[in-house]
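A.B. asks: Requesting a structural model of the entry that follows:
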Amino acid sequence: MAPKAGDGDATLLLGSRTSNPQREEFLQVARPFLRGDLHAIDPALPGLLAVLRETGAAECWHKHGTFLEHLQDVYRILKIWGASDAVARCGLFHSAYSNSYVNLAIFTPDVDRQRVRDLVSCEAERLIHLFCIVPRHALIHDTLLFRFTDEELREGLRNQDSECIHKLRGILPPEGINVKHIRSGEDVQLPRAVVAIFLLLTMADFIDQLTGWQDALFGNDNGTLAWSGNNWAALWPGNGKPGLWMSAISRMGVLLNLILREENVESIQLPPVFNYCTVVLDAEDQIRARDLYWEAVHVKGSGLETLESVEPLLTQASTYNPWVGEPHVLLSQVYLSKGEFEKAEAEASKGLCLLLQWGTNWDKRVSWEGWIAWCRVLHSKAQEKVWSQSAWDIINLGLVK
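C.D. replies: The predicted model follows:
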């Protein structure tokens, strides 16, 4: 379960030198996933994954890998964010009957619902079935996300009697919201608590799978995730550039925060990202940060001269978007190479804390586990005040304590 928010101080949540206990607490939550200790996470998890493999989920393509990898990653994110077993299992099977976004029905809803109930529990299967029949794009994007400006959301956080709050109550009244079944067109009633769960699930779903390829596919140049373009010829998997999804996720997080202030949903809690969903990241700032980061990783040259040009790019990137870990990880290596060990330790600590909070990686050229392992190497070497300028020594790094 995710650690609870402290006093709301951003430097604490970003893993400064004084926040080692919180960083270690996040690491303890993530460690069973890093070590593949499936029984410790959920005794039923090994069997659930075996069923998904048997259905062919590992043979289905999905965005930046296989369907099984995506389901596992969404499950991991939800568990790290403190979701209940029922919600996390919904994440693990969230597209199993197919849904409004993907055609991946590895179970037939008219035939296999009892089988899925027996596997995951009645509560989880009910969520899975609902998740697969609601018009999720219309619900999350049209009904919620794009009905509010950034400033309205910020005012909603500040003032419980703001126009934002009244508008949200009008959209999501106490009795819930009525949507149309995506296949039959029948009315489906969603309680506010289920809408909150689906917001959280959508956040986890999106952050695992979105990369620069989807930005090219849908023309997401402004970073709002409106998905209004149609560049169907965009070649997969793209150039590996991080996707422009963080601003939209911050907005979803604030909406989730506002709903949970009025609706008691015991099965979920606020994710630790964006200071426990209390920050709206400007869409233009995320673009500036991403582009500065991408410029830094493509700087030509070698040695200290290259580091001098990379450092300000990464520093600016982490200023525009302080909520993503990878720029801090790269900065840590820069400072290690320059012998500035205290700075290197602070940046590695920030990067590690953020990567652990997200439960996934922003730069998907390397796996989440790979980023964490590398970041922990940097942090360890910074504490030891040792770094090498030998290529052979650097590729021999690996052990973390």
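
A.B. asks: contacts and neighbour counts: CA atoms only from here.
C.D. replies: Fine.

A.B. asks: Please tell me how far stretch 276-292 is from the chain's geometric centre.
C.D. replies: 14 Å (CA atoms, centre = their mean, to the nearest Å).

A.B. asks: ditto for stretch 214-230
C.D. replies: For stretch 214-230 - counting by CA atoms, centre = their mean - the centre lies 18 Å from the chain centre.

A.B. asks: Name the residues of that stretch that are buried.
C.D. replies: Residues of stretch 214-230 classed as buried: 214, 215, 216, 217, 218, 219, 220, 221, 223, 224, 225, 226 (neighbour count, 16 or more other CA atoms under 10 Å).

A.B. asks: first vs last residue of it, how far apart are they?
C.D. replies: End-to-end span of stretch 214-230 (CA to CA, to the nearest Å): 10 Å.

A.B. asks: Let me see the ranges of the helices in the stretch 201-350 of the chain.
C.D. replies: Assigned by DSSP state H, counting those that start in this stretch, the stretch 201-350 of the chain shows helices spanning 212-218, 246-260, 273-277, 283-297, 304-320, 326-337, 341-358.

A.B. asks: will you turn the ones you listed into a markdown table that also has distance to residue 13?
C.D. replies: What follows is the helices of the stretch 201-350 of the chain, written out as a markdown table (distance: least, CA to CA, whole Å):
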| stretch | distance to residue 13 |
| --- | --- |
| helix 212-218 | 27 |
| helix 246-260 | 15 |
| helix 273-277 | 6 |
| helix 283-297 | 19 |
| helix 304-320 | 15 |
| helix 326-337 | 14 |
| helix 341-358 | 8 |
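
A.B. asks: Just say which of these is most tucked in.
C.D. replies: Most buried of the helices of the stretch 201-350 of the chain by mean neighbour count (mean count of other CA atoms under 10 Å) is helix 341-358; its value is a mean of 28.

A.B. asks: Show me what secondary structure element comes after that helix.
C.D. replies: Following helix 341-358 in sequence order, the next helix or strand is helix 368-384 (DSSP states H and E).

A.B. asks: Report the angle between that next one and helix 341-358.
C.D. replies: On the basis of axes from the mean of the first three to the mean of the last three CA atoms, to 10 degrees, helix 368-384 is oriented at 150 degrees to helix 341-358.

A.B. asks: Could you list every helix and strand that helix 368-384 packs against?
C.D. replies: With contacts taken as 3 or more CA pairs under 8 Å, 6 or more residues apart in numbering; DSSP states H and E, helix 368-384 sits against helix 326-337, helix 341-358.

A.B. asks: what angle do it and helix 326-337 make?
C.D. replies: Interaxial angle of helix 368-384 relative to helix 326-337 (the same axes, to 10 degrees): 30 degrees.

A.B. asks: who's in contact with the next helix-or-strand element following helix 368-384?
C.D. replies: The helix or strand immediately downstream of helix 368-384 is helix 391-395, counting by DSSP H and E. Helix 391-395 has contacts (CA atoms under 8 Å, 6 or more residues apart in numbering) with residue 388.

A.B. asks: for comparison, sequence B:
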Amino acid sequence: MTDSPRLFPDLDDTLLQRALPLLDDEWLQRDADLAPVLPVVLARGVGQDWHKAGTFRHHLVGVARSLTLWQQPSDVRLLGLLHSVYGNAFVDLVKFDAASERQRLQGVIGEAAEHLVHLFCTMSRAQFVQKVLAGEVQEDGSLQVELNGAAPRQGVRLSAYEVAAFAIVSMADTIEQWFSWQDEIFSRFPGTDTSRRQAVHWGASLWPGPMRPTARMVSQVAALGRALQHPALKGQLPLPPVFDGCQQALAPQHEAAASALYWSVVQLAQPLVDLDAATATLEQAVQLNPWVGEPQMVLAQLYLSAGRGEDAERAARGALQQFCTWGNAWDKRVQWDAWVAWTRILLQSAAQGSWPERLDKLNNLALR
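C.D. replies: Next up is the predicted model:
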């Protein structure tokens, strides 16, 4: 008898209804705050620039989507849409010249949002993450960080609002872009070893690599979320719904093990005649990391294949809940909207007590 009732969270219908409109590619054009800005960004060629697992446009829109799902105010959502347009220490994608075009961008998004964008691009983001994770946020919520540039670097004191905004945008930024290729080239971020030579580590450098989910960054996102429980930060902005409203931690060793277990199943490294080993492996993965949807979704399909309809329904609902908390995929082999769409098919099939017996019939499944 399965212990699946303990494995999977309940589905929050309010959160689901908030996520469903964001599945439509046109959601951004309907957004009153972001739609007027989109043509200005697209005119700078962001749809043609490579960025991590897609294009720069995919990345900017994905970050803004999570922030929209997390009900962030317009200035924070605009920061998400524009968070690298002045360039930064990580990416050389300068779409606006900070020396000459700040006023132009202010005219489009307003001074408050542009201030956040400029500061986020010009501060040391690695140092920001290091200090937040080290608990160096002051009693009043402020944080001293250095600006990018040659030593000696100029310092700036972030307000509590800026610290909260930058932590939340960093969470969305990380989950949107991070997969195994970045685990390799940016290993141990924010303490990346910059001495590693590409020619020596050529195997790790081949893009996009095996496209495994990250084995180390979800726990870091959880830690950033936990930092938002700081008394001076907690009321600054709506807390993202991930990790039970940023209340829960994820141990790095649990994340790594869960990722490996999940990958062993999807790469068919488990016995293929019976379902029991793959099912047990995924159940263990979910227990170790219950905060991402993909392992729960795959487990729902295994339950359906085994005729375990009630367990499949619980797993599918749990997967859908986690997808709706993130607004981005953990397993980036397919996009977030595709994961949600297949999960809804699994949930529908489990509720109806049906699942195709023939392989070709899997191609005919449709949401009713």
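
A.B. asks: Quickly check the buried residues of stretch 214-230 of structure 1 for the two that are furthest apart.
C.D. replies: 217 and 224 (14.0 Å; CA to CA).

A.B. asks: in the stretch 51-200 of structure 2, which spans are strands?
C.D. replies: Ranges of strands in the stretch 51-200 of structure 2, per DSSP state E, counting those that start in this stretch, are 54-55, 143-146, 155-158.

A.B. asks: could those strands be laid out in CSV, adding mean neighbour count and distance to residue 308 of structure 2?
C.D. replies: Formatted as CSV, those follow (neighbours: other CA atoms under 10 Å; distance: least, CA to CA, whole Å):
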stretch, mean neighbour count, distance to residue 308 of structure 2
strand 54-55, 14, 37
strand 143-146, 19, 51
strand 155-158, 14, 52
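
A.B. asks: Tabulate those (JSON lines), appending distance to residue 243 of structure 2.
C.D. replies: Listed next are these as JSON lines, based on distance: least, CA to CA, whole Å:
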{"stretch": "strand 54-55", "distance to residue 243 of structure 2": "26"}
{"stretch": "strand 143-146", "distance to residue 243 of structure 2": "24"}
{"stretch": "strand 155-158", "distance to residue 243 of structure 2": "25"}
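
A.B. asks: closest one to residue 252 of structure 2 among those?
C.D. replies: Proximity to residue 252 of structure 2, assessed across these by CA to CA, is greatest for strand 143-146 (25.1 Å).

A.B. asks: any idea how far that closest one is from the chain center?
C.D. replies: Distance, stretch centre to chain centre, for strand 143-146 of structure 2: 25 Å (CA atoms, centre = their mean).

A.B. asks: re earlier: how about the strands of the stretch 51-200 of structure 2, which one is nearest residue 304 of structure 2?
C.D. replies: Judging the strands of the stretch 51-200 of structure 2 by CA to CA, what sits closest to residue 304 of structure 2 is strand 54-55, at 32.3 Å.

A.B. asks: That closest one maps to which residues in structure 1?
C.D. replies: Under TM-score structural alignment, strand 54-55 of structure 2 corresponds to residues 65-66 of structure 1.

A.B. asks: what does the matching stretch contact?
C.D. replies: Stretch 65-66 of structure 1 is contacted by residues 57, 58, 59, 60 when judged by CA under 8 Å, 6+ apart.

A.B. asks: Next, work out how far apart the second one and residue 294 of structure 1 are.
C.D. replies: I take that to be residue 58 of structure 1. Counting by CA to CA - residue 58 of structure 1 and residue 294 of structure 1 are separated by 31 Å.

A.B. asks: same question, the first one
C.D. replies: For residue 57 of structure 1, the distance to residue 294 of structure 1 equals 33 Å [CA to CA].

A.B. asks: what residue is smack in the middle of structure 2?
C.D. replies: Note on structure 2: the residue nearest the mean C-alpha position is residue 175, at 2.1 Å, using CA atoms, centre = their mean.

A.B. asks: Just give me the match in structure 1 for that one.
C.D. replies: Under TM-score structural alignment, residue 175 of structure 2 pairs with residue 207 in structure 1.

A.B. asks: residues contacting the alignment partner in structure 1 of residue 347 of structure 2?
C.D. replies: Using TM-score structural alignment, the equivalent of residue 347 of structure 2 in structure 1 is residue 379. Counting by CA under 8 Å, 6+ apart, residue 379 of structure 1 touches 332, 344, 345, 348, 349.

A.B. asks: repeat that with 7 Å
C.D. replies: Residue 379 of structure 1 makes contact with 345, 348, 349, according to CA atoms under 7 Å, 6 or more residues apart in numbering.

A.B. asks: just these now: which is nearest residue 301 of structure 1?
C.D. replies: Using CA to CA, residue 348 is the member of the contacts of residue 379 of structure 1 that lies nearest residue 301 of structure 1, at 23.7 Å.

A.B. asks: and that closest one, what pairs with it in structure 2?
C.D. replies: Aligned against structure 2 by TM-score structural alignment, residue 348 of structure 1 finds its counterpart in residue 316.

A.B. asks: Pull the contacting residues for its match.
C.D. replies: 296, 297, 300, 343, 346, 347 are the contacts of residue 316 of structure 2 under CA under 7 Å, 6+ apart.

A.B. asks: Please tabulate those in JSON lines and include distance to residue 323 of structure 2 as additional columns.
C.D. replies: Putting the contacts of residue 316 of structure 2 into JSON lines (distance: CA to CA, whole Å) gives the following:
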{"residue": "296", "distance to residue 323 of structure 2": "10"}
{"residue": "297", "distance to residue 323 of structure 2": "10"}
{"residue": "300", "distance to residue 323 of structure 2": "14"}
{"residue": "343", "distance to residue 323 of structure 2": "9"}
{"residue": "346", "distance to residue 323 of structure 2": "14"}
{"residue": "347", "distance to residue 323 of structure 2": "13"}
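
A.B. asks: Just list the residues touching the spatially closest residue to residue 20 of structure 1 that is not a sequence neighbour, thanks.
C.D. replies: Leaving aside its chain neighbours, residue 20 of structure 1 sits nearest to residue 349 (7.9 Å; criterion: CA to CA, 6 or more residues apart in numbering). Contacts for residue 349 of structure 1 (CA under 7 Å, 6+ apart) come out as 15, 16, 379.
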